[in-house]
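Student: Sequence first, predicted model second:
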Amino acid sequence: MAVGPYVTLNAVLIGFFGFAAIYHFVLWWQSRRDAILLIFTLHCALCATLGACLLVLVTARTPAEGQRALDLRLELAALAQISQVWLLSLISGVRARWYVLLITAVFLTVAVTNLAVPLSGSVTGVERIFTSWGEQISILNRDAPSRWLGIAYALNLSINIFGFVCVARLWSSDRIGGVLVALATGAGIVFAVWALRIDLSGSRQPYGGAIHYPLWVVLIALQIARDYRRRGDRLAAAQQRFRAIFDQTFQFIGLMSVDGTLLEVNQTALRFAGIRAEDVIGKPFWETAWWMHSALLQEQLRQAVSSAAAGEVVRFEATHRAADGGVRFVDFSLKPVRDDGGAVVLLIPEGRDVTERKQAEQAVEESRQQLQRLADGLLIAREEERTTIAREIHDVLGQILTALKMDSAWIGSRVPGASPALRAKLATMSALIDDAVATVRRIATDLRPGILDDLGLAAALEWQSQQFEQRTGIHCSLRASVGYTAIDPVVSTAMFRIFQEALTNVARHSRASHVIATLERCGTDLILEVHDDGVGISRDDASTSRSIGLVGMRERAQLAGGTFSISAAGGGTTVRVQIPQREAVAV
């Protein structure tokens, strides 16, 4: 049989729908899985398959062949109606989920029911006729259709009503889009009426419903194209605004893939290094000009990229080579970007030039160190001066007072018959000299106890604890496990002065009744702890820098290369000093 216009037209329509399905599938793939394109692709594929069924209907030779094509046509039409409803809802933005789900459920029921009971009626015979243009086609003879078929067409009419609801929604924001969807809905009505007349009236006309339907597809395709063009314009404008903000920010910002390949970078970072975007885009980030000056930083960045790709936020201080050849300090960070499923898909590198802040910090640190050296020098000078004054008082004043004591005794021995008044005067003079000697010894001891230099730190601490107990009445016990050792003078002086200040604080503030002090060695370190059972020091007082006594103890420990801490854990107050003693030897 020669192929006539009717068959040719149906074949062309099948090709048209197939091409539309393939074309929009490619667009869907390139658009990162857009829902509208996907449903429209499925709709076009269903239309192509539906056209093939209609072609089989007009070329069928047997009732069985015609029955299979007729049943498949109804099932495909039901699926096409479902996709049409979903598509109209997405295009117009009409949120009618209850209606969409209802239509989906009913048409799926129609499709499943048709598998068991032919809703269009059973084919009883096939008749071959000639059209007016001389083409021979098939006409199916059928029983009366099921009442379900009428329900399906009624729902089809409601879909067209829903289409006009979508038109009204589109009209307020896109009148051209509203016109296109209205024309498409009108084409759908024409198709529904034409097919209804054939299916329900028993008309002996060939199935040509697919001839009307391309208009719906073309109009909807035009609306989708317009919508995507408008989206593209909005996206381009948004990208332009984003790029303006992206490039004008003071921070260095970029965009990387999870493997460390640089995808985007702003002009701030490019101007900083004096390079162009094409010099770095597409390269591993650690192989760009910002990092090439340091192999250590490159390796650190590789590890940071691995950590960020695993979902961590990484931040560290780095250096970058600037356009003038100098090295600048940069506060650098890597942040992961996650998709809706929580997977890391991109990395955002950020950096801020903190060279001026770093230089200011270095200047402050240098000033602090200078002040610390000055304070240390003053502390050493004060201790040396105290030692010198103590020695002068002990040696000079002590000798003078001793000579006066001897002279007064000599005078008393030379005047045995002196009057009682003279003897009383000599006794008073001798007592005053004794008081002066005791005062000189006390002052010299307070300035620099000789026991510290003569017998060592442990003996000096024991003597100081006894003096404290006698003076205040607070019981003070010392446990020293270091023995009589020769300790570096700087360390022994620091330990002794800290012990003195700690006992002074106990007497002034703690209201304690007992003090326990320990001196022990831990490796090469000497550790002194002083604990009282008083009211304890508050956390604010322990951390404040207003207390001259605490500041002095801390500075003495630091001067000797050690650490100082004070706490009130467990009740009372505990002062702890730990100082390295590399030259301590047993005596």
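Tutor: Arrived safely, thanks for sending.
Student: From now on I want contacts and neighbour counts done on CA atoms only, so please keep to that.
Tutor: Noted.
Student: Secondary structure element for residue 534, which one?
Tutor: When secondary structure is defined by DSSP states H and E, residue 534 falls outside every helix and strand.
Student: swap that for residue 575, please
Tutor: Assigned by DSSP H and E, residue 575 falls in strand 573-580.
Student: swap in residue 245?
Tutor: Residue 245 belongs to helix 214-248, assigned by DSSP H and E.
Student: helix or strand right after that helix?
Tutor: strand 252-256.
Student: And that next one, what does it pack against?
Tutor: Counting contacts by 3 or more CA pairs under 8 Å, 6 or more residues apart in numbering; DSSP states H and E, strand 252-256 packs against strand 262-265, helix 267-273, strand 344-353.
Student: out of these, which comes closest to residue 196?
Tutor: Residue 196 lies closest, by CA to CA, to one member of those: strand 344-353, at 51.6 Å.
Student: buried ones in the helix or strand that comes right after that closest one?
Tutor: Counting by DSSP H and E, the next helix or strand C-terminal to strand 344-353 is helix 355-392. Residues 375, 376, 379, 380, 383, 386, 387, 389, 390, 391 are the ones in helix 355-392 that count as buried (16 or more other CA atoms under 10 Å).
Student: what's the very next helix or strand once past helix 355-392 in contact with?
Tutor: Downstream of helix 355-392, the first helix or strand assigned by DSSP H and E is helix 398-414. Residues outside helix 398-414 that contact it (CA atoms under 8 Å, 6 or more residues apart in numbering): 423, 426, 429, 430, 433, 434, 436, 437, 440, 441.
Student: Apart from its chain neighbours, what residue comes closest to the last one?
Tutor: Of all residues beyond its chain neighbours, the one nearest residue 441 is residue 394 (6.7 Å), with distances taken as CA to CA, 6 or more residues apart in numbering.
Student: Look up how far residue 233 lies from residue 47.
Tutor: Using CA to CA, to the nearest Å, we find residue 47 at a distance of 31 Å from residue 233.
Student: between the two, which one's more packed in?
Tutor: Between residue 47 and residue 233, counted using other CA atoms under 10 Å, residue 47 has the larger neighbour count: 28 against 12.
Student: would you say the more buried one is within a helix?
Tutor: Yes. Assessed with DSSP: H, G, I helix; E, B strand; the rest coil, residue 47 lies in a helix.
Student: Can you give me the distance of it to residue 378?
Tutor: 96 Å.
Student: Please apply the same query to residue 469.
Tutor: When distance is defined by CA to CA, residue 469 is 31 Å away from residue 378.
Student: take a look at this one as well, against the first:
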Amino acid sequence: MATATTSSATLTQDLQALFDLIPLPAWVFDDVTLRFVCVNEAAVARYGFSRDEFLRMTIADIRPPADRPIFLEEFARHRSDPLLRCRWRHQTSSGEVFEVEVSTRALVLEGRQAHFVIVTDMSEHLRLQEALFHSRRRLQALFDNALDAILLANDAGEYVDANAAACALLGCNRDSILQLHVWDLPADASASHTREGWNEFLKEGRMSGGYRLRACDGTMHDVEFRSVANVLPGLHLAILRDVTSENATRREAEERLKESHEQSRRVAARSRARREEDRTRMARELHDQLGQALAALKIDLHWVGQQTTIGAHVGSDELTQKIANMMRLVDETLSRVRRISSELRPPVLDKLGLLAAIEWEAGEFARRSHIRTRVKASVEHISLDRGRSTAVFRILQEALVNVATHAAASSVKISVSLVADRLRIGISDDGRGIGADQPPAGVALGILGMRERASLLGGAVVIRRGPRRGTIVTIAIPLAERRSVPRDDWND
């Protein structure tokens, strides 16, 4: 008997040592009494019973009381199964109830029937499963209720799912959409919306943009899209937003803004025309009325001077000197009147035309600024109406003012030519050159005015640095009224 007892004790110790190496709760229970024969450390830790407490319990005791009758019935029914796996609820010493998966294998231990059990705690698995379930429900709710159209496609470019917004956008049901390919939706066959474009998207992984979409009922929509490849392996996402109404609103706003700009430009043009008319009128009045009055005064003073010389008397020398001073002042005033009149509206512009006015202005500029100025014209006559001639002349004046004020130049060259049906004037200097950054505020405003004047005539002004130094201003104005002037063939 002593030998048998020692053998049994050794077997139990070996089994216990093996059990304690198993990371999951495990035990052996007797087939007849259902009492625990041995348990491992993992079972003690999870259930909260000591090893001695386990050995005084049956396997029915670790179940909630309500589950025990059902368990006993099921165990009796499957008692002879050599291998069994099933789900049960277990209960810890603290009363916590948790889901487990039980794997049971029948065995013979010390000549009696027993069962070896390994328990897998399903609590975390079930928690993750429930979280996944709720997560899927949330995603499905977002998918179903998204305001933007959401489409899912496989690697072959076939749609495999579509939300309600996609059905509304395309004007057909989900089953009809699942018959389509990605490249079936765009109305235009641009490179990004072909089979080749689809393959390129799969390589790049992302794509966004916009296109014209043809719905199933034939209606056209402007859409913006964002696509992401492999949101899940082999599953590709596209989000489409209908911007038809937004585009229409934007186009209307752009048209209104354009019309507002055109109206502002017309108002500016009328304002400039009125200023030119006022300048012409003021120049004429200065020349005709004030100039004539001064000329008459000079004649009278000359007569008074003669009379004073003929009837010499005491103090006549002083009187003669005063009359001479008055005549000199009258001459200077007449000169100023003529100069102011010319600046307000050069008579040469109306009498001899634009080319002569350009040559006259170049001479006046050279005299005032001491900058060597020459004009080279490849034409003898320029046929422009009065408004266009005035605008070109004022642009030229502004360009020369910028040279005198900011360029620090020693020479200026003005070229005049006709290219096709437009007048081209180039003003180049050898000064410091316009900066790559923003020009000074005064220059910027002057340039803006020059360009606005040219634009009102359907022309343009281009300003750039010279090849070595200095600045080149190129003015291009149509000889007759037109909307715009192409730049590619005169920007040189």
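Tutor: Received, thanks. Nothing here was measured: the structure is a model prediction, and the numbers come from that model.
Student: Now, the contacts of helix 398-414 of structure 1 that are in helices?
Tutor: Using DSSP state H, the subset of the contacts of helix 398-414 of structure 1 located in helices is 423, 426, 429, 430, 433, 434, 436, 437, 440, 441.
Student: Contacts only, for the fourth one.
Tutor: With contacts defined as CA under 8 Å, 6+ apart, the neighbours of residue 430 of structure 1 are 405, 408, 409.
Student: now the residues you listed: which count as buried?
Tutor: Buried among the contacts of residue 430 of structure 1 by 16+ other CA under 10 Å: 405, 408.
Student: want to try TSV for the contacts of residue 430 of structure 1, with distance to residue 147 of structure 1 as columns?
Tutor: Below are these laid out as TSV (distance: CA to CA, whole Å):
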residue	distance to residue 147 of structure 1
405	141
408	146
409	147
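Student: Of the contacts of residue 430 of structure 1, which are reproduced in structure 2?
Tutor: Retained in structure 2 (both residues aligned by TM-score structural alignment, their matches' CA atoms under 8 Å) from the contacts of residue 430 of structure 1: 405, 408, 409.
Student: any idea what the second one aligns with in structure 2?
Tutor: Following TM-score structural alignment, the counterpart assigned to residue 408 of structure 1 within structure 2 is residue 301.
Student: In which helix or strand does the spatially closest residue to residue 461 of structure 1 that is not a sequence neighbour reside?
Tutor: In this structure, residue 461 of structure 1 finds its nearest non-sequential neighbour in residue 496, 6.6 Å apart by CA to CA, 6+ apart. Applying DSSP H and E as the criterion places residue 496 of structure 1 in helix 489-505.
Student: average offset between that helix and structure 2?
Tutor: Compared with structure 2 after the fit, helix 489-505 of structure 1 shows a mean deviation of 1.7 Å (mean CA distance after the TM-score superposition for structure 1).
Student: Give me the contacts around that helix.
Tutor: Here helix 489-505 of structure 1 makes contact (CA under 8 Å, 6+ apart) with 452, 456-457, 460-461, 464, 468, 528, 530, 549, 553, 556-557, 560, 575, 577, 579, 581.
Student: cool, and stretch 470-487 of structure 2?
Tutor: By CA under 8 Å, 6+ apart, stretch 470-487 of structure 2 touches 383-384, 392, 399, 407, 409, 421-434, 454-455, 457-466, 490-491.
Student: rerun at 6 Å
Tutor: The contact list for stretch 470-487 of structure 2 (CA atoms under 6 Å, 6 or more residues apart in numbering) reads 421-434, 458-466.
Student: Repeat that for stretch 228-237 of structure 2.
Tutor: Applying CA under 6 Å, 6+ apart, the external contacts of stretch 228-237 of structure 2 come out as 151, 152, 153, 154, 155, 202, 205, 206, 227.
Student: Can you show me the strands along the stretch 351-492 of structure 2?
Tutor: For the stretch 351-492 of structure 2, the strands defined by DSSP state E, counting those that start in this stretch occupy 372-377, 411-419, 422-429, 460-465, 471-478.
Student: Over to the stretch 1-150 of structure 1?
Tutor: So, for the stretch 1-150 of structure 1 - with DSSP E, counting those that start in this stretch - the strands run 123-130, 136-142.
Student: Trace the first one over to structure 2 and give me the residue numbers.
Tutor: If I follow you right, that is strand 123-130 of structure 1. Taking TM-score structural alignment, strand 123-130 of structure 1 hits no residues over in structure 2.
Student: That strand: how far from the chain's middle?
Tutor: Relative to its chain's centre, strand 123-130 of structure 1 lies at 73 Å (CA atoms, centre = their mean, to the nearest Å).
Student: Tell me the helices and strands packed up against it.
Tutor: Contacts defined by 3 or more CA pairs under 6 Å, 6 or more residues apart in numbering; DSSP states H and E place strand 123-130 of structure 1 against helix 63-92, strand 136-142.
Student: Just want the most central residue of structure 2.
Tutor: By CA atoms, centre = their mean, the mean C-alpha position of structure 2 lies nearest to residue 209, the distance being 11.7 Å.
Student: Roughly how far does residue 256 of structure 1 sit from residue 265 of structure 1?
Tutor: 9 Å.
Student: In terms of neighbours, single out the busier of these two.
Tutor: Neighbour totals were compared for residue 256 of structure 1 and residue 265, and residue 256 leads with 25 against 22 (other CA under 10 Å).
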